[in-house]
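Asker: Just a sequence and a predicted model for now, questions to come.
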Amino acid sequence: MSDQEALDSFIDKWRARWPEWSVAEVFVPREQREPVLAWMALLQELTDAAWGGSDPRPGEAKLGWWVEELQGWSRGIRRHPLGQVLQKSPAPWTQLAASLPSLRGSRERPVDAEDAFAQLGTVVEAVAVIEQGLFGAGSGARDVIAANLLHLRLAHHPGDAAPLQVLAMAGEGGAIAEWTRQLAVRIPTHGATRPRRLLAGLARARLRRGEAVQPVPALQALWASWRAARD
């Protein structure tokens, strides 16, 4: 497999989860489109490692590998295909590397909604700084990023996503639906970089329909993206 084919495989995996992006990306400046895809694919790799599978040990090992990889990016060294696009950016990759142990720790079910957001604080800070460098300034980005990440967890790794308080209130059968409802209210689309606002807009559209993982129809995706681009 060539370097380009390997890169495309990771981006295609992200696109498979976000088919609406083919609509939303028309609002992204052309020169940012490939970096956006590579960056979102990287975050998918990291969050899948942190939250995926019934056994946490493979994910822990993968995150450990990523710590070394991201530290290498700051020194001009790369091994992962996504580094073809991202590593050349003078972003604080070591800050993201340093946040990965806390991402691993966020696998534990949060106590309540505030704890769910707080668990991701260190990661969100690193992501916000990198996105600001890659895609432009955005005040209030941390709230958007945190809610977006919590949506990703609910959509793709729902097992322990709902906080204990939600579980106690809604019961095992209703916890995911209740947490979906709460996140739909708490996910903003203003104050972050445009790519992040667009993704948050799509996530909120999904959550409002009550299906965190189910893509929204093209016309709804267009409307959500247009509104997010204007925020």
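Answerer: Yep, it's here. Owing to the predicted nature of the structure, the values given are computational and were not obtained by experimental measurement. Numbering: from 1, shown residues only.

Asker: use CA for all of it now, contacts and neighbours both
Answerer: Fine.

Asker: residues in contact with the residue most central in space within the chain?
Answerer: The central residue of the chain, meaning the one whose C-alpha is nearest the mean C-alpha position (CA atoms, centre = their mean), is L149 at 4.5 Å. With contacts taken as CA atoms under 8 Å, 6 or more residues apart in numbering, L149 has no neighbouring residues.

Asker: helix or strand for it, which one?
Answerer: Secondary structure assignment for L149, by DSSP states H and E: helix 141-156.

Asker: Below is structure B, check it against A:
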Amino acid sequence: MSAPRGEAIEHFVAKWQRREPEMAQAEVFCPPALRPRYRAWGSLLHELRESAFELSDPRVAEVKTQWWAEELLGLAEGRSRHPVTAPLAGVPANWPALVHALVALPASDARPGDTGAALARFGALAAAIADTEARLFEHPAGGRDADAVAVHLLLHRLPEGLAADDQAGLPMNLLARHGLTAAQVAAGQGDPLLRDWATALLAALPLPASHPGLYRRLRAGFDRARLARLAAGRGFDPPGPFVTLLRAWRLARRA
């Protein structure tokens, strides 16, 4: 990668790592030869998540998602226009499948009835991400990698997504059980509901050891820690840096 592009990607890596500081600490356990892909993949997933779920103007979200779709299709032909995708160009991943799942996602906007339906909404996208990830990092696809990705997407819709149109994908059965509206949860009245939601997602999250790839094993382990804290009423933030570094070391050793 040229020096200007290498410098440009740092902006996007920093954006991603502000949201997922655990992955910044864990980078030291990624083999040096794969670190450019590790950083580019994490940053790309962050950009895709932002364009698909986190922009307040639906028209802007649609335009940005389409732009990324075109960029991913370019990767299938070995072309890259963005600093984040440059380290991924030429990797023989099924980029068209990821594009199809990404652009099809907005059509699935019905409120899920339960946890299973909430996870199923992300099923195709999660499967495409898991398949692409396995090809990028040259490891066998884990049988439950897609489940971990779906849980990750729902977890990281919190807390900001509570005020969005889809209310972060909260299922209707939880709202009914607690006698709350999504607006009340977004206003801070739903701590018991969020603890139950975290418990449900934690039950659906595969154990980190089920993931053959380091990236997903790390992310699943960190998501498990975040969900356990939320289920215990300790908020959305990840554990502290020392505990996180120790967890990253343990997760990396499971390879």
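Answerer: Yes, it's here. Note that this is a predicted model, so its numbers are computed, not measured.

Asker: helix, strand or coil for S139 of the first structure?
Answerer: Under DSSP: H, G, I helix; E, B strand; the rest coil, S139 of the first structure falls in the coil class.

Asker: mind checking what it lines up with in the second structure?
Answerer: Under the alignment (TM-score structural alignment), S139 of the first structure pairs with G142 in the second structure.

Asker: now the closest residue to its match other than its chain neighbours: how far from G143 of the second structure?
Answerer: Here the nearest residue to G142 of the second structure in space, its sequence neighbours aside, is H211; by CA to CA, 6 or more residues apart in numbering that works out to 5.3 Å. Between H211 of the second structure and G143 of the second structure the computed distance is 8 Å (CA to CA, to the nearest Å).

Asker: Which of the two has more residues huddled nearby?
Answerer: The neighbour comparison of H211 of the second structure against G143 (other CA atoms under 10 Å) goes to H211, with 23 against 12.

Asker: quick one: the strands in the first structure?
Answerer: Counting by DSSP state E, no segments of the first structure form strands.

Asker: Make sure the residue nearest to G142 of the second structure is actually in contact with V149.
Answerer: No - using CA atoms under 8 Å, H211 of the second structure makes no contact with V149, being 11.1 Å away.

Asker: list the contacts for the residue nearest to G142 of the second structure?
Answerer: Each residue near H211 of the second structure by CA under 8 Å, 6+ apart is listed here: 142-145, 217.

Asker: Mind doing that once more with 7 Å?
Answerer: For H211 of the second structure, the contact set (CA atoms under 7 Å, 6 or more residues apart in numbering) comprises 142, 145, 217.

Asker: Just give me the neighbour total for the counterpart of E5 of the first structure in the second structure.
Answerer: Superposed on the second structure with TM-score structural alignment, E5 of the first structure falls opposite E7. The local packing count at E7 of the second structure equals 12, with neighbours defined by other CA under 10 Å.

Asker: contacting residues for E7 of the second structure?
Answerer: Under the criterion of CA under 7 Å, 6+ apart, the contact list for E7 of the second structure is empty.

Asker: Return the distance of it relative to P83 of the second structure.
Answerer: E7 of the second structure sits at a distance of 9 Å from P83 of the second structure (criterion: CA to CA).

Asker: Counterpart of E45 of the first structure over in the second structure?
Answerer: Taking TM-score structural alignment as the alignment basis, one finds that E45 of the first structure is matched in the second structure by E47.

Asker: ok, how many other residues are close to the equivalent of S225 of the first structure over in the second structure?
Answerer: With TM-score structural alignment defining the correspondence, S225 of the first structure maps onto A248 in the second structure. Counted with other CA under 10 Å, the burial measure for A248 of the second structure works out to 24 neighbours.
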